[in-house]
Structures are given as structure tokens and as C-alpha cells.
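Colleague: Build me a model from this:
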Amino acid sequence: MNTTTSLTQNVFRVVLGLLMIMAGVGHLTFQREEFQAQVPRWLPASDAFMDFIVVSSGVVEILLGLTMVLLVKHKVKVGIVLAIFYVLIFPGNISQYTNGIDAFGLNTDLKRFVRLFFQPVLILWALWSTGALKYLMNKQKK
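Modeller: Predicted coordinates:
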């Protein structure tokens, strides 16, 4: 399941991995309250539960970031898993928009709405930079 990637793809893979690590650290420390704004409001509203969601997703983000940077032999699998993770957390962005919750400088409905369009970019970034997009497209042709 390994595929060759270009220098540009490798740089973008590492950058995305480092961004994931930084976001994960933010979940655990200085941005913890802001990340709670993205916990979907249809989940239990208990402060302890919301904090658990933020902390656990932060740990997952750190692990995914580290694997993006370090597990080069498994980059296609990691890219697919990261893309799935981005899909799974998207309801949090939708919830932030539909409930009008301010966080991360997203203090208007327009800003929160525009933010929704960045999730597909992250999904494509994860798939493209790891070679997973090419792998999946070739697999579909067979």
C-alpha cells in the first residue's frame, strides 16, 4: 500500500503532521476552552464530558500528527485515517456554525460558514500529501 510521493507532497505531509501536533497540544493546553466550542451540541452538555472530548481528540491529533511525520512507510494508511478523522470531526464545525458559537476568531455567521469549506481542503490535503488519493484512484480503476 505504499506509493511514491513527490518532494512537494512530502513537505505538505510533514507540514500537515506538524499542524496536527500543534492543534493537539492546543487541545490539551492553551486552546482547551475554545476547542470546547466545537463539541457538537447534540452530545451531552456536561462540562466534564465536553472536556473529555476535547482532551481525547487532542491526543488523537497528536498521534495522527506524529504518524504523518514519522511513519513514512505507512503514509497511505495514515492519510486515509486522517481524512476519516476530518470527516468525523466535521459535525463539530457544523455545530459551531448552526449554534453561533464564537471561538478561534470565528465571531460572525459568515466566518463560521466560510470555515466549513476548509474541512474538504484538509481531507484532500491528507489524501494528496500521503499518496492516498492516487492509491484510491488507482484502486478504483481496477
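Colleague: Please make it C-alpha for all contacts and neighbour counts, starting now.
Modeller: Noted.
Colleague: tell me the SS of S56?
Modeller: helix (DSSP: H, G, I helix; E, B strand; the rest coil).
Colleague: Number of residues surrounding it?
Modeller: 15 (other Cα atoms under 10 Å).
Colleague: how far away is it from L16?
Modeller: Per Cα to Cα, to the nearest Å, S56 is found 19 Å from L16.
Colleague: what sits against G100?
Modeller: Residues in contact with G100 (Cα atoms under 8 Å, 6 or more residues apart in numbering) are 107-109, 112.
Colleague: Another for comparison:
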Amino acid sequence: MRSALTTTGQLLLGALLLVTGTAHLTFARTEFRAQVPTWVPLDPGVVVIASGLAELLLAVALLSTWKQPWRSVAGALTAAFFVAILPGNIAQFTEHRDAFGLDTDAARAVRLLFQPLLVLWALATTDAIGTLRKRRNDEPAR
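Modeller: Alright, predicted model coming up:
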């Protein structure tokens, strides 16, 4: 059952991804390129476009999916995306790259601390963990 808090949280996360996805493809492309690790074997511009498109797709999923189990799928995919982009945030910190006003190691470190919160936000507001637990409990024993 959805609460007003989880519904609002899901809407806000979808809106955030809509804004950041749009930013990837338009006005903040240079800033996002700074987060692509140097070891990624793709052109940073391609990575930024691909991640921006992924964010837009996740935003649409979060803003339009309200019934389980698909709501949980949207949340789990969003959480997985946040885990997948963590190396970019780590690279920004370890390579001392300035972007988005994060121009000190302390600021970049604080940004890193928020990444797990984004993962939890995606899982909690879509009840992805609860749905997975319910499915496991509903499966017959082997």
C-alpha cells in the first residue's frame, strides 16, 4: 500500500531524474563529462548522452508506474543505475575533478556520501525491497 510519503518521494525522484537527464543532454554536458572515469573505454560524450537517456527513461518509469510489481521494478532499476554511476562520482573525487561546484575534496567526499541515500530513496519509495521479500515468501519451497 502506498503512503503519501512514498508517493511524494517517488514523484520527487522521478522529477529529479527528469531534470538531470535533460541536463545531461543540454546545458550541463561539459560538467557531466568531468564525471566519466578516464578508464571507461568509450567517448565521454557518448557516456553522458547514454546516461542522460537512461535517466529520462527511469524518470518516465517512476512518474508513470504505480502498480506493483512494476513499480518495484522501476525502483530497483533506478537503484541499480545509481550504483552503476558510482564509479563516476568516485573518479571525480579521486581525480580531483571540478564539476557542479564541487571544487574541493571535502565537497566531492560529501557528494559521495549521498549516493547510497539515492539508492535507498529509489528502493524505499517504490517498495522494491518489500515486494522482493513478498515474492520470496510466496514462492513454494523446493
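Colleague: Nearest the geometric middle of structure 1, what residue?
Modeller: By Cα atoms, centre = their mean, the mean C-alpha position of structure 1 lies nearest to Y86, the distance being 4.2 Å.
Colleague: ok, which stretches of structure 1 are strands?
Modeller: When secondary structure is read from DSSP state E, structure 1 shows no strands.
Colleague: Spell out the residue ranges of the helices in structure 2.
Modeller: 4-25, 29-33, 44-64, 70-84, 86-94, 105-125, 128-138 (DSSP state H).
Colleague: which among the contacts of G100 of structure 1 end up buried?
Modeller: 109, 112 (16 or more other Cα atoms under 10 Å).
Colleague: Switch the contacts of G100 of structure 1 over to a markdown table; also include distance to T29 of structure 1.
Modeller: Conversion of the contacts of G100 of structure 1 to a markdown table gives the following (distance: Cα to Cα, whole Å):
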| residue | distance to T29 of structure 1 |
| --- | --- |
| N107 | 22 |
| T108 | 25 |
| D109 | 27 |
| R112 | 23 |
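Colleague: Return the closest of the contacts of G100 of structure 1 with respect to Q9 of structure 1.
Modeller: Nearest to Q9 of structure 1 among these: R112, at 28.8 Å, using Cα to Cα.
Colleague: and the gap between the equivalent of that closest one over in structure 2 and G52 of structure 2?
Modeller: Alignment note (TM-score structural alignment): R112 of structure 1 maps to R108 of structure 2. Distance, R108 of structure 2 to G52 of structure 2, by Cα to Cα: 21 Å.
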